[in-house]
Every structure is written in C-alpha cells, then in structure tokens.
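Peer 1: Got a predicted model here, sequence first, then my questions.
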Amino acid sequence: MGFLEFIFGKIGDLTWGWSLIPILVVLGLFITITTGFVQFRFFKRMFRVLSNSNQSADPNKISAREALLVSVGGRVGGGNIAGVAVAITLGGPGAVFWMWAVALIGMATSLVECSLAQLFKRKTGENEYRGGPARSILHGLGEEYRWLAIVYAICLIAAFGLGFNAFQGNTVAGAIKDSMGIDRLYSGAALAAVSGIIIFGGIHRIAKTADVVVPIMAVGYLGMALIVILLNITSVPGVIYDIVANAFGFEEAVGGGMGAAIAQGMRRGLFSNEAGLGSAPNVAATAEVRHPISQGITQSFSVFIDTIIICSCTAFIILLGDVYVPGAEGIDGVALTQQSMVSHLGGWVQYFLTGAILLFSFSSIIYNYYLGENAMTVLSEKPVAILILRLAIIGIVFLGATAPGATAVFFFSDPMMGILALVNLLAIMMLFPVAMRLLRDFQAQLKAGVERPVLNPEDYADLDIDHEAWRMPTN
C-alpha cells in the first residue's frame, strides 16, 4: 500500500503539482482569444436555456436545461462550501479574484469540450444519447486512439465514480453527525438507499431529479447569502477592495502574498468548476439540441453559475463576518463557512447548511455515478458490467459515509483526475479545428437571421458523426 501511495503521489505531483493548472489556464486563454471571447459574446444567449420555449417538446428526451442542471448539480458540491474557505484561508481574500478569473477563462474551454461531445454523440435508444471525451476521441481522432479513450474511461471511473462518491458520502454523514447527532451508520444507509433508487432509474431519472433538487439547492443557498450581504451591505465595498488589493499584492493577508492568492484561487477554482477536466461533457452529450454549440453555450453558463455565483456567495459569507482572521491559524474548510454563517444569522443556520451540504453532495453523487456509467460503456456495454458498477457505487457511498477514515484508500482520485484532464486537454487541442468549424457554422446562421441554428449533418460528411443523432428536429 505504501508503494502505491508513493506512485499515485508522484502522479499527482506531476499533474496537479506543476503542469496541469498552467496548461488549463494557457489553453483557456488560447481558446478565449482564438474564438473572439466567445463566452462574453454569447453571454446573453446563455440565459435562453432557462426558458421553457427553448426546450425539447418530447418529455422523454433530456432537454438542454435538464443537462445544465445535472452538470450544475455535479460541479456545485463541497468545493463551493469547503473549497472556497480553504482557498481564502491559504491564499487570503485575493484568492477569490483568481477564482473568478479562472472561471471566466474556463467558460470558453467548457464551451469547446461540450460542443465536441455533442457533435460526436451516439444515439443509443429511442430517446437516449451517449457522448463525452472518450467518444470524441474514438470518433473524432479514430480507432488508432482507442487506447487513449480507454485510459480516459478508467480514470473517470476511478476518480469520479469511486473516489469522489466516497468523499461525498463522508461529507454528508459527517455534517449530519456534527449538527444532528445521527450516527453515520443510519445516515450512510439512507443516503446509499436513495442514491440507489435514482441510479437504477438511469439518466432520465437522474435528469428529472436534478431538475427538482438543483434549483431548490441553489436558490436556497443564494437566498441565505443574499440575506447576509444585505445585512452587511455597507461593508461590501470594503470586501471587494480587499479581494482586488490582495489579488494584486497591494495588501498581503497571508504568507506568500500574491503568489499564494493566485495558486489557491486557480487551483480551487478549477477543482470546483471542472472546466477542461473532461467530466461535464459526458452529461452535455445527453441533451437533445439543434446544434452542438447550443449545448456548449449552456455548459459555459454552468461554469458561471458554479464559480461566479455560488462560490462568490460562500466568499462573501466568510469575508463579511468576523470569524475569519487573515493569516491566523484556526478553523478552515466547511467549519469556517458554517461558523461564519452562524455569526451572521444565529445557531439555527448550521442545520440549514447541513441540508445544503446534503443536497449538494447528493446531486454530486448521482452526477458522479452517471460519469462512471458512461465511461463503463466505453469499456464494456454488457448489462452485467453496468449492474456491477451500480452496486459498487452504492457500496462505496455507504463505506465512505460510515467509516471516518475510509476515504484514505481513495488517495488515487486526484492523480486519476489529473491524468483524465491531461487526456481531455490533448483531445481538445487535436480537435480544436473541428470546434472552430462548428462555431463558424453557428455564427453564420445567426448572421443570416436564423434564430435557433441547426446542425446539418451533410455539412460534416467527412467526420464520423451519427446521423441518427442529428436528424432535423421537428419542434
């Protein structure tokens, strides 16, 4: 075990330690500039996904909004509550600015990776599609790169399907025990049971669940944050000044100054919004849309919601309170967020935050499961393989919840995600000309007065796309 921990530790150092974050940022900047700052030009269009008039008329199909909410439910999790607190503790208020910056850049990366997943998706049933980076590699780069798709699939199952689900179960059970005194055994069993019901319902039940859970989760948390901000409205300008001043080294809140702020802000931001990591495209590909860029724009909006909105709420809750003391050693993580909220609104809010963590983690569990399932179909499409994966994930959720130290065995999650991201970034770079072709097609249709651009598969006859998945929509 010690040898394995050493090997995975080295993999983590070689990916997250020094190479991955600069690559993600540089590629994001390249995409942003090359596409003409597409995330800003289409920003207003992102909000169209919230309108029912732009959804599929067939209730049996996954709509663009449902795919958005599933991905938001996956992106929004412990990183938005605990991760932001850690970033501020280690990097000072300036880390928040760099979280914002990396999210704005990541919106362009997410648009490209999710548009490619849509283009190369495959129709697998009457109302179902599968896609994601693995299938983009297989059908966009060719069979000679199947080995790369297999590496991606294995890493996706290991990191998201297994490791992160154990972490989410552990987070929920720990929060419930701390605030309500309920033993981990009972909360773990309940969480595993509910997760199992949703998991065995497949992507349609996952999407319908997310359509209910995620808005409640997000609106509730946003509502509490808004109350905190309004109660401290006179202090908001000072907090914004501190964020900017610390971000550029005008003031030093923690050891390391500007360097610590940049490192922590970017790292936590990328962990939270997942732009470029190759996870969200798996969900993006399930939606019924008229043009791949449409879903790319929608998923770009998901990054905005995760970091610019939800993470900012946590940051203001902490920075507007008196619990956080810059540079001082003390509480951090979820405890800092929880105690900061209690200092603003009273002891009862610890129960609210426990509920928020429960919903955040539950939505992440069902999202992580689907990523694992989609990856498994690349390795094997036999029903027994999917059944084994489902049972394994339910067991992993229960194990992670009931044993406080059990998640230590999942030391491989971060290194696996590092490899996953590098494979995904390689695929994005190799397929970027195809993404630009899609973007030019979308923009040309808009310029010609087409309100809702439609992909004509005949225009892409040179590519290995599934024409059944791109039949002309009737709604």
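Peer 2: Right, received. Where do you want to start? Residues are numbered from 1 along each chain as shown.

Peer 1: Only C-alpha atoms from now on, for both contacts and neighbour counts.
Peer 2: OK.

Peer 1: so how far is the helix or strand that contains H344 off the chain centroid?
Peer 2: Using DSSP states H and E, H344 sits in helix 333-345. Relative to the centre of its chain, helix 333-345 is centred 24 Å away, using Cα atoms, centre = their mean, to the nearest Å.

Peer 1: Return the set of buried residues in the following helix or strand past that helix.
Peer 2: Counting by DSSP H and E, the next helix or strand C-terminal to helix 333-345 is helix 349-379. For helix 349-379, a neighbour-count test (16 or more other Cα atoms under 10 Å) marks 349-376, 378 as buried.

Peer 1: Helix 349-379 to helix 333-345, inter-axis angle?
Peer 2: 140 degrees (axes from the mean of the first three to the mean of the last three Cα atoms, to 10 degrees).

Peer 1: thinking in terms of the whole chain, how far from its middle is helix 349-379?
Peer 2: Computed by Cα atoms, centre = their mean, the chain-centroid distance of helix 349-379 equals 11 Å.

Peer 1: again with stretch 463-475
Peer 2: Worked out by Cα atoms, centre = their mean, stretch 463-475 lies 27 Å from the chain centre.

Peer 1: and the end-to-end length of that stretch?
Peer 2: Taking Cα to Cα, to the nearest Å, stretch 463-475 runs 26 Å from one end to the other.

Peer 1: who touches it?
Peer 2: Around stretch 463-475, the neighbours that count as contacts under Cα atoms under 8 Å, 6 or more residues apart in numbering are 56-57, 119-123, 129, 139-140, 290, 454-457.

Peer 1: rerun at 10 Å
Peer 2: 54-58, 118-124, 127-130, 136, 138-142, 288-292, 434, 454-458, 460-461 (Cα atoms under 10 Å, 6 or more residues apart in numbering).

Peer 1: So which bits of that stretch are buried?
Peer 2: Using 16+ other Cα under 10 Å as the test for burial, stretch 463-475 gives I465, H467, A469, W470.

Peer 1: Can you tell me which of those is nearest L69?
Peer 2: A469 (21.8 Å; Cα to Cα).

Peer 1: Give me the distance between that closest one and E288.
Peer 2: 9 Å.

Peer 1: Please apply the same query to W18.
Peer 2: For W18 relative to E288 (Cα to Cα), the value is 38 Å.

Peer 1: Please compare the first structure with the one that follows:
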Amino acid sequence: MDTLIALLNDLLWGAILIYLLIGVGIFFTIRTGFIQIRHFGHMFSVLKSSRNADSAGISSFQALCTSLAARVGTGNLAGVAVAIYLGGPGAIFWMWLIAFIGMSTAFVESALAQLYKVKDVEGNYRGGPAYYMEKGLGMRWMGVLFSLCLLLAFGLVFNAVQANSISVAMKVAFGVPDWMSGVALVLLTALIIFGGIRGVARFAELVVPFMALAYIAMALFIVVSHISDLPAVFSLIIKSAFGIEQAGSGALGYAVSQAMINGIKRGLFSNEAGMGSAPNAAATATPYPPHPASQGYVQMLGVFVDTIVICTCTAAIILLSGQFEPGSGITGVELTQRALSSQVGSWGNSFIAAAIFFFAFTSIVANYSYAETNLVFLEHNHKAGILLFRLVVLAMVMFGSVGELPTVWAMADVSMALMAIVNLVAILLLSGVAIKLAKDYNDQLMLGKVPTFDANKYPELRSQLEPGIWDQPEKQG
C-alpha cells in the first residue's frame, strides 16, 4: 500500500502538478496584470467593509476566517518543519514563490465561485469549483469528479492529518495517550459540525483571528530576540533554494529538486491556492462590494496571511533555533516544538501544543464545511447522506489520532494532487470569464464607483447564472 501511494505521489507531483501549478499561477499573474502587486493594498480596503451579511450568506470576514481556518493548520506548523527536513531551508523560498503566484490563482477561483453560486433548499448560498464546472463549463461530470476528490481529501484524509498532529503534540507536551486525544477531538468536532455551515463560520470568526495573532506575536518575539541572525537565515534559505551550497559537492540538481518539490507540496497544502478548497467558503459569502471579484481579493489576502506571514514565522522559529539536523529523524510538529522550547524554555512545548490544537481543530471543522457543500452538490441536500457523512468524518478524526504520520501525509498528498489537477483545468477553461470579472470590477473602481456586478451587461453569462442572485445590482446607500 505504501509503495503504491509513493508511486502515485511521484507521478502526480513530479510529472504533472508542479508544472501545472506554476504554469497556471504565472498565466493568471500575467493575465491579471500582476494583481497581487498592483492591488496589494486594495485587499485590505475590501476587508474593511467585510462584516456585512444577509439571510442567505455569511459575511466576507466570516468567509475569510473559514478559509483561513482550513488554511492555517498543520501545514503551518508541522508542514513547514516537514518541508525543511526533507527539502532543506531552501524549501521555504519555494513556499514563498508558490504563495506569490498562487495569490492570482486564488483570486480567479474565488471570483468564479462567487459568480456561479446557488441557493440550497434552506436558502443559504453554496458554491465552489463543482458548481462553476457544472454551470460555467456545462460539465457536471467534471463537478462530480471534483466533489468526490474533495470529499476524500478534505472530508476524510486531511481531517486525519490534522487530528494526527494534535495527538502527537498533546503526547509530546503533556503525555496524553493518542486514544484520549482522539475521543476528545471526536466529541468537540461533533459539537461544531452538527451546527452546519453557519455554525462553522461563527466558530471560525471567533477563534481564527485570536490564534493567528498569538502565534505571530510569539514568532516576532523570537525574531526580534535574534535580529542579528536574521540576515544569515535569509541567506541560507536563498542559497539552499538554488543549491549554491551544494554546487561543489555534485548534489546540486538533487538538492534543488528536493527543495522545490517539498516547498511546493507543503506550500500548496498550507495555502491551498489553486486546489479548489477556499472557493467553497468564498461562494457562501454576501460580498461587499457586491461583485464576485471582491471575494477574489479577500481570498488573495488569505493566501498572503497563511504562507507569507504564518509559515515564515514557523520557518524563522526553526532556523533560528539550531534544532534542525538533516537525517536526525526529528521532523513535523516535534521539530517545531523543540525549536520553540530551545528559545523560550519548556513551556514552548505547551504553547505549540495549544497552537496546533487551535490551528488543526479549526481546520477540521472548516474542512468539513467544504465537504458538506460538495455533498449537497452530489446529493442535493439529502439529509440522511449528510448525517452518515458526518459520522464517517468523526471516524476519520479518530483514525488520524492513532495512525502513523508518514502514511497519513502521503495519502493527503495524493488526494490533494487529484483535486488540484481537476480544478486547475477548470479555471483555465474559465479564464476568459475571470478576466472579464476583474476588468469590470477595476473599471468601476477607477471611476470612483463602488464596484457592483450587473449580469445584464453580460448576456453571454446571464443564462449560466442562478436566477435571482445576480439579476439586479444591489442598491448602495
């Protein structure tokens, strides 16, 4: 089984996905005119008006927190450590690069998810890649394939990964047996996911800003305490990324490829740009400005916060600590815990355990919300099906708590790759629509207007859209 998973990973990542991710990211970066640079400040402007919501949708801020809840998880603490251990410090450079170009990909997929969103039988907004594949491309079969990949990845495997990291952190910090962590996680998860999408959004809105700020503050404290060492750390990352240190040893090509593959793998696992996950949260929002592109900006900000800010914090903690030793076998969350403890004392173990708990637990409930949206797409809100799926999710949380890390991570890589490939093909096919949305939004912005989407201006799109959602532009007060 492990051999088959490894073979699939090598094929998907080594031969397909890395080139597709980078190629699509560069394509959209150019097509949008380097939107992540030109409109960097505008991401924060959109966030200022992000607390508005209505009876059908959650607020843009709640959508951002839900997507960050899924993004900011194991990948930011354990995943960064795995990337450094397997790919060297240079893996961090490739995490940065995939996040930078991924910001434009995140803009496109989230704007499309907003445009093609629908209302479910309870009157709540639903949407995401499966919906824009069906409505925008007329390919329901493609939406079904994507939904099945997402259910496997986010509903099952990723939740096992997050639970695994929590149980490891609790064992290292407090000596809690794996099975006890598993039972506690199952009970806590059940409390949240049985509240549905809005319950997840409210939970994320309360917890995510607090946990992210606390972790950033800790990392900043360590960076300031070692400010004189910072130039050497950045130099190490750059040299390692391009194999400068290995150039004379004959291992140049291997070192660079390992840094690149592991940095991009863990970068994608962390920020999810192009994977098709965050658009499921983006589609549930009532956007302000009332235009699909505004959610694109909100989710671009999510990629920036996740990888450029939080993953860099973890990398700084590890590389400034001197705890990273190639071939030592110390990796994942244990490496992050040791690194922090060496800087601040034994309570660093407890801090990382608490951070892992909040980061990973919020990921579990947000991952579930993505899976539920795709289950609705497949079953059209079959209540018995949703109940059964919730029970399976809880079983996977328990499995992850007591399972082995390498196998769980490898399964996550395969399912993530399959999902990302299907989504990247879809957004390439819909690239013309995404660029229209960006142009329409920016043209109104340049005229000093509040960008408002009017479907009547685009008769070629109107027939594809859910009746009643974009028919009439909202009045602005």
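Peer 2: Looks like it arrived, so ask away. As the structure is a prediction and not an experimental result, all values here were calculated from the model.

Peer 1: of W18 and E288 of the first structure, who's got more company?
Peer 2: E288 (26 against 11; other Cα atoms under 10 Å).

Peer 1: quick one: buried residues of the helix holding H344 of the first structure?
Peer 2: G333, V334, L336, T337, Q338, Q339, S340, M341, V342, S343, H344.

Peer 1: Stretch 422-436 of the second structure now?
Peer 2: Neighbour-count burial for stretch 422-436 of the second structure flags V422, N423, L424, A426, I427, L428, L430, S431, V433, A434, I435 (criterion: 16+ other Cα under 10 Å).

Peer 1: contacting residues around A113 of the second structure?
Peer 2: A113 of the second structure sits next to 126-133, 276, 278-284, 292-293, 295-296 when contact means Cα under 10 Å, 6+ apart.

Peer 1: Quick check: which element contains the alignment partner in the first structure of it?
Peer 2: Using TM-score structural alignment, the equivalent of A113 of the second structure in the first structure is A117. Using DSSP H and E, the element containing A117 of the first structure is helix 94-119.

Peer 1: Now that helix on the second structure. Mean distance?
Peer 2: In the superposition with the second structure, the average deviation recorded for helix 94-119 of the first structure is 0.8 Å (mean Cα distance after the TM-score superposition for the first structure).

Peer 1: now do stretch 186-196 of the first structure
Peer 2: With mean Cα distance after the TM-score superposition for the first structure, stretch 186-196 of the first structure averages 1.5 Å from its match.

Peer 1: In the second structure, which residue range corresponds to that stretch?
Peer 2: Counting by TM-score structural alignment, stretch 186-196 of the first structure lines up with residues 180-190 of the second structure.

Peer 1: Ok, stretch 296-305 of the first structure next?
Peer 2: Using TM-score structural alignment, stretch 296-305 of the first structure lines up with residues 296-305 of the second structure.

Peer 1: Now do the buried residues in the matching stretch.
Peer 2: Within stretch 296-305 of the second structure, the residues that count as buried by 16+ other Cα under 10 Å are G296, Y297, V298, Q299, M300, L301, G302, V303, F304, V305.

Peer 1: For the match of stretch 186-196 of the first structure, could you pull out the residues that count as buried?
Peer 2: M180, S181, G182, V183, L185, V186, T189.

Peer 1: and if you look at stretch 135-151 of the first structure?
Peer 2: Judged by neighbour count using 16+ other Cα under 10 Å, the buried positions of stretch 135-151 of the first structure are R135, S136, I137, L138, H139, G140, L141, R146, L148, A149, I150, V151.

Peer 1: Pick the one among the residues you listed closest to I199 of the first structure.
Peer 2: R135 (22.2 Å).

Peer 1: quick one: what's aligned to the closest one in the second structure?
Peer 2: Alignment note: R135 of the first structure maps to Y131 in the second structure; criterion TM-score structural alignment.

Peer 1: Three-state assignment for that match, please.
Peer 2: Following DSSP: H, G, I helix; E, B strand; the rest coil, the label given to Y131 of the second structure is helix.

Peer 1: Wait, it touches K119, no?
Peer 2: No. With contact defined as Cα atoms under 10 Å, Y131 of the second structure does not count as touching K119 (11.3 Å).

Peer 1: could you list every residue that touches E272 of the second structure?
Peer 2: Contacts of E272 of the second structure (Cα under 10 Å, 6+ apart): 67-68, 70-72, 99, 102-103, 105-106, 266, 278, 302-303, 306-307, 416, 420.

Peer 1: one step back: how about the match of A113 of the second structure: what's its closest non-neighbour residue?
Peer 2: Counting by Cα to Cα, 6 or more residues apart in numbering, A117 of the first structure lies nearest to G132, which is 4.6 Å off, once chain neighbours are set aside.

Peer 1: tally of neighbours for the one you found?
Peer 2: G132 of the first structure: 31 neighbours (other Cα under 10 Å).

Peer 1: cool, and R48 of the first structure?
Peer 2: Neighbours of R48 of the first structure (other Cα under 10 Å): 16.

Peer 1: and it, what is it in contact with?
Peer 2: When contacts are counted by Cα under 10 Å, 6+ apart, R48 of the first structure touches N54, Q55, R65, S294, I297, T298.

Peer 1: Try it again at 8 Å.
Peer 2: So R48 of the first structure contacts N54 (Cα under 8 Å, 6+ apart).

Peer 1: mind checking how far G125 of the first structure is from A159 of the first structure?
Peer 2: 27 Å.

Peer 1: One more: G196 of the first structure?
Peer 2: From G196 of the first structure across to A159 of the first structure, the span is 19 Å (Cα to Cα).

Peer 1: cool, and P22 of the first structure?
Peer 2: Distance from P22 of the first structure to A159 of the first structure, counting by Cα to Cα: 21 Å.

Peer 1: One more: A421 of the first structure?
Peer 2: Counting by Cα to Cα - A421 of the first structure and A159 of the first structure are separated by 11 Å.

Peer 1: Neighbours of I182 of the first structure, how many?
Peer 2: Residues near I182 of the first structure, counting by other Cα under 10 Å, number 14.

Peer 1: Could you verify that it is part of a strand?
Peer 2: No. Judged by three-state DSSP, I182 of the first structure forms no part of a strand; its state is coil.

Peer 1: Settle it for me: which of P22 and A159 of the first structure has more neighbours?
Peer 2: Neighbour count, other Cα under 10 Å: between P22 of the first structure and A159, A159 has more, with 25 against 13.

Peer 1: Which residue in the second structure aligns with the more buried one?
Peer 2: Per TM-score structural alignment, A159 of the first structure is aligned with A153.

Peer 1: Identify the residues contacting the alignment partner in the first structure of V200 of the second structure.
Peer 2: Correspondence of V200 of the second structure to the first structure, assessed by TM-score structural alignment: I206. With contact taken as Cα under 8 Å, 6+ apart, I206 of the first structure is in contact with V70, I198, I199, I366, Y367.
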